[in-house]
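[1] Kindly return the folded structure for what I paste below:
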Amino acid sequence: MGNALVPTSPPPVPDAAADGPLLFGCVLDGRGGCRDVDWNTARSWTPSRVGEVLWLHLDRMYADLDDWLTETLDLNEATADVLLSNETRPRAFREKDALVTVLRGINFNPGAEPEDMIAMQIWCDGNRLITLRRRRLQTPRDVYAELKNNQGPSTSGDLFTLLAEELVIKMNRSIVDMNDRIDEMEEDHDCDIEDLLSEIASIRRNCLALKRYMSPQHEAVLTIQKSSPPWLSEENLTDIRETGERLRRYLEDLDVSKESAIVLQDDLNNRAQAKMNQTMYMLSIVAAIFLPLGFLTGLLGINVGGIPGVESSNAFWITCGALGILMGFQFFIFRKLKWL
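    As a prediction, this is how the structure comes out:
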């Protein structure tokens, strides 16, 4: 259970509009495989033997789903609201032998930002496991594909553990991508600083967005360990503990990414400030050199009588030579003062 699944293309699943809220449903055979069921069968399903497990993956936006949850599954309204809510932070709690869990997974849908994490609600009593989502989520379909290939979980505890584990494992891709990009920016000295600063700001926002859901998700995993129902085996609890440790490590990686982005941002700001200071310094030197020259040429250009050299044809060249000597003397003084 501790190994990541290799993504595969899941088999076609029923459309929710054509089969009520059901995206796909199956009954685990206890040997890593399953058989599909439709919504009519699932609504009134009861186990035919000990250990038989029904898994339903539902679209929680279906209008009459709350009635089925409260009437068929005998859930109270508060629990049904948790399972159908669109804005729920990750959490977990136990009701008798049932476990209610809200988890978040990375959004890999085309055109979506990965940090826009998708909520998936899970309800399981050991015989039935219900997963509910609003937007398409990759993890349930990957697990379903494993079941169709007879390589999936065999019990409700294994199924629950694998779903939680895969949701967390897929977070690593976004975190690694951010870390790799930060490393690339640290090595890139030719890119425009404004572009880098804009990208760093985006990475910092992504870190905050991921941490917003990953921190309570870590707390939810800890809650599952403390209040585990009887259908979770010791092996399942071990896997859940490892999932919590992996999630904690990802949180630490996010903190490192955020701190690295801050350090890089400060370095880029310092480089931009140093470049601006160097430019201002050179402008100040140029102004200091031309200030006395401008003063002399302005003085000689006043329109009053008595300006020396007016009658001499060599006065212009003499003035230019004197200005050149003055400029050379200024350069010598600036060098002596180590201003240049």
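
[2] Only C-alpha atoms from now on, for both contacts and neighbour counts.
    Noted.

[3] Surely Leu159 and Pro153 touch.
    Yes: between Leu159 and Pro153 a contact is recorded at 5.3 Å, counting by C-alpha atoms under 8 Å.

[4] Which other helices and strands does the top helix by length along the chain contact?
    The longest helix of the chain (DSSP state H) is helix 234-300. With contacts taken as 3 or more C-alpha pairs under 8 Å, 6 or more residues apart in numbering; DSSP states H and E, helix 234-300 sits against helix 156-169, helix 171-187, helix 193-226, helix 315-336.

[5] let's see this one next to it:
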Amino acid sequence: MSGFGYRITDGKVERVAVKAALSCTADFVWVHLTSNEAEAQAWLRDQAGLDDYVVDALTASETRPRCEAFANGALLNLRGRSTEEVTSGDALASVRIWAIKGRVYSVTRRALIGIAEVEKEVEAGEIVDPGDFIAAVSTAITSDLDPHVADLGDELDDCEERLDANRVFDLRRTVTRVRVAAIGYRRFLSPQRAALEKLATLPGAWLAEDDRRHLAAAADRAARMAEELEAIRERASLMHEALTDLRSEQIDGRSLVISIIAMIFLPLTFITGVYGMNVADLPYAQKPWAFDAIMGLCAAIAVLVLGYFTRKHWFQK
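    So this is what the prediction gives:
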């Protein structure tokens, strides 16, 4: 079973194995598991003594951000960026947390960048209770995700500046990627904001006032990112429509050129086809000036057709 534990006693921080984390009393204990195997479920149920409902919530295969008060603690599911590869439909990895007075249990399937940052804060002695821990996790997740949301907006700004019919395919790929990322992030950030706001208002002495303020600030930051992602999604949709229009105009322009060329050569093809027939008694076929006359006639027809199209403004974009 993979994972680690921390025990804090009288300000002293000690990193221990998972199985040894609960072996003695401590002011604050944090146990983190990175597995959803039956062994982890058995440890949470038998060794940690957690309720079956809590164990199922911590090890569920499908989760969404939520907060729920249960008994004397709180269940919290959050989403953050992972160092491991994720799918487009599940853009953020989950962390499931059960917090009671003096103890926190967390479970992840993939390594979260936010958890690594929180671990550094624990080792530095900056986290001494469950309220500090949850506030640190929510702050670390939103702080890590915020610049990446801003990068999506910057990429879209760059696409808008480079909007050109000759770059339609490259720009469309970028816009599609940005739009998919924005949809994937927003799918979790909106409920995550609601979960953090609910947690900040839950009754309980293990959440101090400064922890509640940090949670409210993280919820506000998540709300701002969700709004920005919605704006990015709408801008990406409009950008995609603009690129489609540019592509259509480009195709229409090329079709127009082809049509004009065909219109010019249509009468020329008819004349040359007639005089190319291997039959007798063609008018002026035996005259020495016939070839020059036919070529002159073809040139005159071409000039007349081009003049007509120019007068009708077919060449204007």
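
[6] re earlier: can you lay out the helices and strands packed on helix 234-300 of the first structure as TSV showing distance to Cys34 of the first structure?
    What follows is those, written out as TSV (distance: least, C-alpha to C-alpha, whole Å):
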stretch	distance to Cys34 of the first structure
helix 156-169	12
helix 171-187	27
helix 193-226	26
helix 315-336	85
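
[7] Go through those helices and pick out the most buried.
    helix 156-169 (a mean of 23; mean count of other C-alpha atoms under 10 Å).

[8] Once aligned, what mean separation remains between that helix and the second structure?
    After superposition onto the second structure, the mean distance of helix 156-169 of the first structure to its aligned counterpart is 1.3 Å, using mean C-alpha distance after the TM-score superposition for the first structure.

[9] Could I get the full set of helices for the stretch 51-200 of the first structure?
    Secondary structure of the stretch 51-200 of the first structure by DSSP state H, counting those that start in this stretch: the helices cover 65-71, 77-84, 138-148, 156-169, 171-187, 193-226.

[10] looking at those helices, which is closest to Ser284 of the first structure?
    Judged by C-alpha to C-alpha, the one of the helices of the stretch 51-200 of the first structure that comes nearest to Ser284 of the first structure is helix 193-226, at 24.3 Å.

[11] What range does the closest one cover in the second structure?
    The alignment of helix 193-226 of the first structure onto the second structure (TM-score structural alignment) spans residues 168-201.

[12] That stretch: average distance to aligned residues in the first structure?
    Once the two are superposed, stretch 168-201 of the second structure sits an average of 2.0 Å from its aligned residues in the first structure (mean C-alpha distance after the TM-score superposition for the first structure).

[13] so what's the equivalent of Tyr275 of the second structure over in the first structure closest to, chain neighbours aside?
    Alignment note (TM-score structural alignment): Tyr275 of the second structure maps to Leu300 of the first structure. Leaving aside its sequence neighbours, Leu300 of the first structure sits nearest to Ile307 (C-alpha to C-alpha, 6 or more residues apart in numbering; 6.6 Å).

[14] again, but for Gly3 of the second structure
    For Gly3 of the second structure, ignoring the flanking residues on the chain, the nearest one in space by C-alpha to C-alpha, 6+ apart is Leu33 at 4.3 Å.

[15] what's around the one you found, how many residues?
    Each residue near Leu33 of the second structure was counted by other C-alpha atoms under 10 Å, and the total is 22.

[16] Relative to Leu112 of the second structure, how far out is it?
    From Leu33 of the second structure across to Leu112 of the second structure, the span is 12 Å (C-alpha to C-alpha, to the nearest Å).

[17] before we move on, what about Tyr6 of the second structure?
    Noted for Tyr6 of the second structure: a distance of 17 Å to Leu112 of the second structure, by C-alpha to C-alpha.

[18] and what of Ala300 of the second structure?
    As defined by C-alpha to C-alpha, Ala300 of the second structure lies at a distance of 75 Å from Leu112 of the second structure.

[19] What residues does the residue most central in space within the second structure make contact with?
    The second structure has Ala181 as the residue nearest its centroid, 1.0 Å off, counting by C-alpha atoms, centre = their mean. The neighbourhood of Ala181 of the second structure, defined by C-alpha atoms under 8 Å, 6 or more residues apart in numbering, consists of 88, 91.

[20] ok, now how distant is it from Thr63 of the second structure?
    Taking C-alpha to C-alpha as the measure, Ala181 of the second structure and Thr63 of the second structure are separated by 19 Å.

[21] Of all the helices of the stretch 51-200 of the first structure, which one is nearest Cys320 of the first structure?
    helix 193-226 (43.0 Å).

[22] Just want the angle from the closest one to helix 156-169.
    160 degrees (axes from the mean of the first three to the mean of the last three C-alpha atoms, to 10 degrees).

[23] and the angle for helix 193-226 of the first structure with helix 234-300?
    If you take the same axes, to 10 degrees, helix 193-226 of the first structure sits at 160 degrees to helix 234-300.

[24] Let me know how buried Trp206 of the second structure is, in neighbour terms.
    Residues contacting Trp206 of the second structure under the criterion other C-alpha under 10 Å number 18.

[25] Next, work out how far apart it and Pro130 of the second structure are.
    7 Å.

[26] From Arg141 of the first structure, how far out is the residue lying closest to Gly309 of the first structure once chain neighbours are set aside?
    Closest residue in space to Gly309 of the first structure, ignoring its immediate chain neighbours: Ala315 at 5.0 Å, by C-alpha to C-alpha, 6+ apart. Between Ala315 of the first structure and Arg141 of the first structure the computed distance is 92 Å (C-alpha to C-alpha).

[27] Could you do Glu52 of the first structure as well?
    20 Å.
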